[in-house]
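A.B. asks: Based on what follows, work out the 3D shape:
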Amino acid sequence: MSETWTFVCASPELLPGEMRTAFDEVTGAPILVLNLDGELYALEDICSHEDFELSAGTLDPDAGTIECVLHGAKFDVRDGRALCAPAYEPVAKFPVKREHDGVWTRDDRD
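C.D. replies: Model prediction:
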C-alpha cells in the first residue's frame, strides 16, 4: 500500500466533466481521476473485463459513468462497480483529495 500521495494536476485544470490520468509514484498503478459536478473520484485506469485503459473511454457526467471503448463495459465512477456486461468485476477505487491548489491520489490497496 502506498502512503505517498501522487500529484495529478492543479485544481483549476480538472473542471466538472473532465478527467486526468496519473501513475501512483510507489506502486505504478494507473489512476483515472474524474470530476463529477465538483466531486472528485479516482479509479484504477484499467477495465476489469480486459486490460485496457478506461481513460480512452467516454465519461457521461450526467449518469456518473465511464464506458470502456473496447467492448462497451460501463462503470459507476463513484464506486467503481461494473454496470453491464462484459464487465462483472468492479474497478479499484482510490482516495483523492484537493490540497495546496492541487489534485492528489494514491493506490491504497494492501
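
A.B. asks: For the rest of this, base every contact and every neighbour count on C-alpha atoms.
C.D. replies: Will do.

A.B. asks: Can you give me every residue that contacts residue 101?
C.D. replies: Neighbouring residues of residue 101 by Cα atoms under 8 Å, 6 or more residues apart in numbering: 10-12.

A.B. asks: at 10 Å what do you get?
C.D. replies: In this structure, residue 101 makes contact with 9-12, judged by Cα atoms under 10 Å, 6 or more residues apart in numbering.

A.B. asks: Equivalent analysis for residue 91, please.
C.D. replies: Counting by Cα under 10 Å, 6+ apart, residue 91 has contacts 43-49, 54, 75-77, 79-82.

A.B. asks: I have a second one here; can you model it like the first so I can compare?
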Amino acid sequence: MPNWVRAAHVDDVPADCGLELVIAQRIIGLYRVEDQFFAMDGICAHQGGPVAKGATCGKVVTCPWHGWQYDVTTGKHELSEIRQQTFPIERRGDELFIDMEVPGT
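C.D. replies: Next up, the predicted model:
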C-alpha cells in the first residue's frame, strides 16, 4: 500500500538541480529534469557519500566524494549495473509527494 509523504513545493526544487531531503528517516535526493521530478536514495552506493548534494547536469547527478554518477530518472550508475533505489513521485497541484513504501512489506 502506498505511503505518500509530502516532500516539497515545486518551487523548492531548482531547475536541473537536486535537493537533499530527510523523509521517513531516509536521505532522499529530489531532482527536477526539465518539467519532471524524480526521487532517488540520497546516499551513494560507493562509500556512503552525499550523492543528493552532488552536481546535476541534465539527468545525471555526480557524487561529490568520488565522482560516481547516476541517472536520476532510473537510479542506474552510469558505468555499472548498480542501481540506487528510486521512489515514485506524484505532483498534486504545486506540491510533490513521494511514495515511501518499503518494497516487500
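
A.B. asks: Let me see the TM-score of these two.
C.D. replies: With the length set by TM-score structural alignment, normalised by the length of the second structure, the two chains reach a TM-score of 0.84; 103 aligned residues with a Cα RMSD of 1.9 Å.

A.B. asks: so which of the contacts of residue 91 of the first structure comes closest to residue 21 of the first structure?
C.D. replies: Distances from residue 21 of the first structure to the contacts of residue 91 of the first structure, taken as Cα to Cα, are shortest for residue 45 (7.7 Å).

A.B. asks: Alignment lookup: that closest one to the second structure.
C.D. replies: With TM-score structural alignment as the criterion, residue 45 of the first structure lines up with residue 42 in the second structure.

A.B. asks: gap between the residue of the first structure most remote from its centre and residue 66 of the first structure?
C.D. replies: For the first structure, the C-alpha farthest from the mean C-alpha position belongs to residue 100; by Cα atoms, centre = their mean, that distance is 20.7 Å. According to Cα to Cα, to the nearest Å, residue 100 of the first structure stands 28 Å off from residue 66 of the first structure.

A.B. asks: Pretty sure the match of residue 45 of the first structure sits against residue 64.
C.D. replies: No - Residue 42 of the second structure is beyond contact range of residue 64, at 11.8 Å (criterion: Cα atoms under 10 Å).
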